[in-house]
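Enquirer: Quick check, what structure comes out for this input:
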Amino acid sequence: MNKRITEAFEKGKAFIPFITCGDPSLEVTEQLVYAMEEAGADLIELGIPFSDPTAEGPVIQRANVRALSGGVTTDKVFDMVVKIRKNSSVPMVFMTYANVVFSYGTERFIKTAAEIGMDGLILPDVPFEEKEEFDSVCKKHGIDLISLIAPTSHERVAQIAKDAEGFVYCVSSLGVTGTRTNITTDIGAMVKLVKAVKDIPCAVGFGISTPEQAKKMAAQSDGAIVGSAIVKLCAEHGADCVPYVKEYVKSMKDAVMEA
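Expert: Sure, this is the predicted structure:
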């Protein structure tokens, strides 16, 4: 277990924002990390853009296109993390796709991520049955490969939980990322299934956009994850998005703390 990820959940309910690296620019992404940490973010997910992000809805897909059009590469994202780590020790995990890691070289990618101070890795397109080739390398370098469970995981939840590291990402809605009006999944039941097997934090993501939803989800778990609503602010305000995102993250963190 990565120490920093464990610590992210030790101060009460965690709020975990997601941003796409390089949207609108890597300079702004760096400033967003500092602003979100100041606003109370407990752990930050950095999305490395990919041309075919299958788990993402239109908001994050468009952010990936903008970032890639702006010339963002994995190496440039790594360079940005080096800068961030000179100023911040906030827990951070990469969220990207198997192809990004493969094309960079699995060993090289994970080793570099560990060396620059990343704490974990989320690969939403890698099923549990195929995670070993990444997991063994992550373990070797002290990076937590974060497991996802979906409302359809059912009997596999116990199996996934047993092997989980860092925290378990509970996917609250079927389909792709994006804001939802209602989240109907029984998150409490999913979390219970995990905790029955392993004492590990469970954070809920996919579909959360309002403080009310964040509070409700955090009440049934150890934290809330929000991506699309933040990425939308980055799209709306472009290079001026930092204060808007900061204010939003603060409101979400406050809501989670009330849960």
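Enquirer: switch to C-alpha atoms for all contacts and neighbour counts from now on
Expert: OK.
Enquirer: Identify the residues contacting the most centrally placed residue in the chain.
Expert: In the chain, the residue lying closest to the centroid (Cα atoms, centre = their mean) is Glu45, at 3.6 Å. Taking Cα atoms under 8 Å, 6 or more residues apart in numbering, we find Glu45 in contact with 16-19, 92-95.
Enquirer: what do you get for Val226?
Expert: Taking Cα under 8 Å, 6+ apart, one finds 16-18, 205-209 in contact with Val226.
Enquirer: circling back to that earlier point, taking the contacts of Glu45 one by one, which sit in strands?
Expert: Among the contacts of Glu45, DSSP state E puts 16-19, 92-95 in strands.
Enquirer: and which of those is nearest to Lys86?
Expert: The closest of the ones in strands among the contacts of Glu45 to Lys86 turns out to be Met92 (Cα to Cα; 13.6 Å).
Enquirer: how many other residues sit next to the residue lying closest to that closest one once chain neighbours are set aside?
Expert: Leaving aside its chain neighbours, Met92 sits nearest to Ile44 (4.8 Å; criterion: Cα to Cα, 6 or more residues apart in numbering). Applying other Cα atoms under 10 Å, we find 23 other residues in the vicinity of Ile44.
Enquirer: Here is a second sequence; please produce its structure as well for comparison:
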Amino acid sequence: MTNISDAFKNKKAFIGFTVACDPNFTKSIDYVKTLAKAGTDIVEIGVPFSDPVADGPVIQAAGQRAFKSGVSTKRVFEMVAKIREETTVPLVLLVYLNNVFKYGYARFFAACQQLKIGGVIIPDLPVEERAEVAPFAKKASCALIPLVAPTSGERIKKIIADTDGFIYAVSSLGVTGARNKITTDLKKMVSDIKQLTAVPVAVGFGVHSPEQAATISKSADGVIVGSAIVKIIAQEGVHAEQQLTDYVHTMKNALAEPSELI
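Expert: Okay, here's the model as predicted:
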């Protein structure tokens, strides 16, 4: 069912992240469609949570705006239903485990299947507990996308076992947020992952500039940008379409002509 893998065919994928219902329900729908129309290969939608352990201040603030606009897991699915009326862009949800558990595993992934949500990232789901969720995701043909950190080391093989969609390689320790310098040896990290799987590897956390994207894409199959996109929405509010479109075009152009690794 999922068309996530198609996003990586014959090109480097640009994956853009936005927070559901930021700045409000209607504009959030518009912005996902804007990202898709501008050329974003996969749109990752964040489901706000009260204790977002992986999120930096920019995304936390977006979550607070979303809560003020009445966000809920049910509301996120209603939003996706509206998005699906106009675009088939591959969609991935970033959601914390408590939201999935509270909604009900079977009910949550049935909704993902119905709305053609190709993958789910659950940042606080350790590999040791993945078996609790995996059968529901598999039944719904929804990829459970794992995160590999710079410190994963010997655990990488276990983390990426029996997964599909793509591997989320975390560029830096800590929470999300734009970084002027990424010190992790991403070339080695991506190489270590690729020795163990044919599943595409996309790098996120801290990526925000075209120069970073171009460099990373020499070894990775795609880049993930979150805080930079969310920051545009924070700054522009309900008038962010043009700025989002320009940003996506800049990043896509960088991926089309990757630079040499520094």
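Enquirer: Quick check: TM-score for this pair?
Expert: After superposition, the two chains reach a TM-score (TM-score structural alignment, normalised by the length of the first structure) of 0.97; 258 aligned residues with a Cα RMSD of 1.1 Å.
Enquirer: before we move on, the earlier item: can you tell me the element the residue nearest to the centre of the first structure falls in?
Expert: For Glu45 of the first structure, the host element (DSSP states H and E) is strand 44-47.
Enquirer: Have a look at how far, on average, the helix or strand that comes right after that strand is from the second structure.
Expert: Of the helices and strands lying after strand 44-47 of the first structure in sequence (DSSP H and E), the nearest is helix 58-69. Mean deviation of helix 58-69 of the first structure relative to the second structure after superposition (mean Cα distance after the TM-score superposition for the first structure): 0.5 Å.
Enquirer: residue contacts, Val82 of the first structure?
Expert: Contacts for Val82 of the first structure (Cα under 8 Å, 6+ apart) come out as 116-117.
Enquirer: which SS class is it?
Expert: Classification of Val82 of the first structure by DSSP: H, G, I helix; E, B strand; the rest coil places it in helix.
Enquirer: and the strand holding Glu45 of the first structure, how far from the second structure on average?
Expert: So strand 44-47 of the first structure averages 0.4 Å relative to the second structure (mean Cα distance after the TM-score superposition for the first structure).
Enquirer: can you give me how far that strand is from the chain middle?
Expert: Centroid separation between strand 44-47 of the first structure and its chain, computed with Cα atoms, centre = their mean, to the nearest Å, is 5 Å.
Enquirer: what does stretch 81-88 of the first structure give?
Expert: That offset, for stretch 81-88 of the first structure, works out to 18 Å (Cα atoms, centre = their mean).
Enquirer: Now do the buried residues in that stretch.
Expert: 81-82, 84 (16 or more other Cα atoms under 10 Å).
Enquirer: Please name the residues that touch the spatially closest residue to Val201 of the second structure that is not a sequence neighbour.
Expert: Nearest non-adjacent residue to Val201 of the second structure, counting by Cα to Cα, 6+ apart: Ile167, 4.7 Å away. Taking Cα under 8 Å, 6+ apart, we find Ile167 of the second structure in contact with 145-148, 160, 199-202.
Enquirer: One more: Ser217 of the second structure?
Expert: 12, 223, 255, 258.
Enquirer: try 7 Å
Expert: Listed by Cα atoms under 7 Å, 6 or more residues apart in numbering, the contact set of Ser217 of the second structure reads 12, 255, 258.
Enquirer: next one: Leu255 of the second structure
Expert: Here Leu255 of the second structure is in contact with 12, 213-214, 217 (Cα under 7 Å, 6+ apart).
Enquirer: Quickly find the element holding it.
Expert: Per DSSP H and E: helix 241-256 holds Leu255 of the second structure.
Enquirer: Once aligned, what mean separation remains between that helix and the first structure?
Expert: Relative to the first structure, helix 241-256 of the second structure is 1.1 Å off (mean Cα distance after the TM-score superposition for the first structure).
Enquirer: How far away from the center of its chain is that helix?
Expert: 17 Å.
Enquirer: could you give me the residues in the first structure that it aligns onto?
Expert: Helix 241-256 of the second structure corresponds to residues 242-257 of the first structure when matched by TM-score structural alignment.
Enquirer: So which bits of that stretch are buried?
Expert: In stretch 242-257 of the first structure, counting by 16+ other Cα under 10 Å, buried: 242, 244-246, 248-257.
Enquirer: and what of stretch 202-222 of the first structure?
Expert: 202-211, 213-222.
Enquirer: what do you get for stretch 119-131 of the first structure?
Expert: Quick answer for stretch 119-131 of the first structure (16+ other Cα under 10 Å): 119-126.
Enquirer: Other residues contacting that stretch?
Expert: 2, 4-5, 55, 91-98, 143-146, 160.
Enquirer: ranges for the strands of the first structure?
Expert: 14-20, 44-47, 92-95, 120-122, 144-149, 168-171, 202-205, 223-226.
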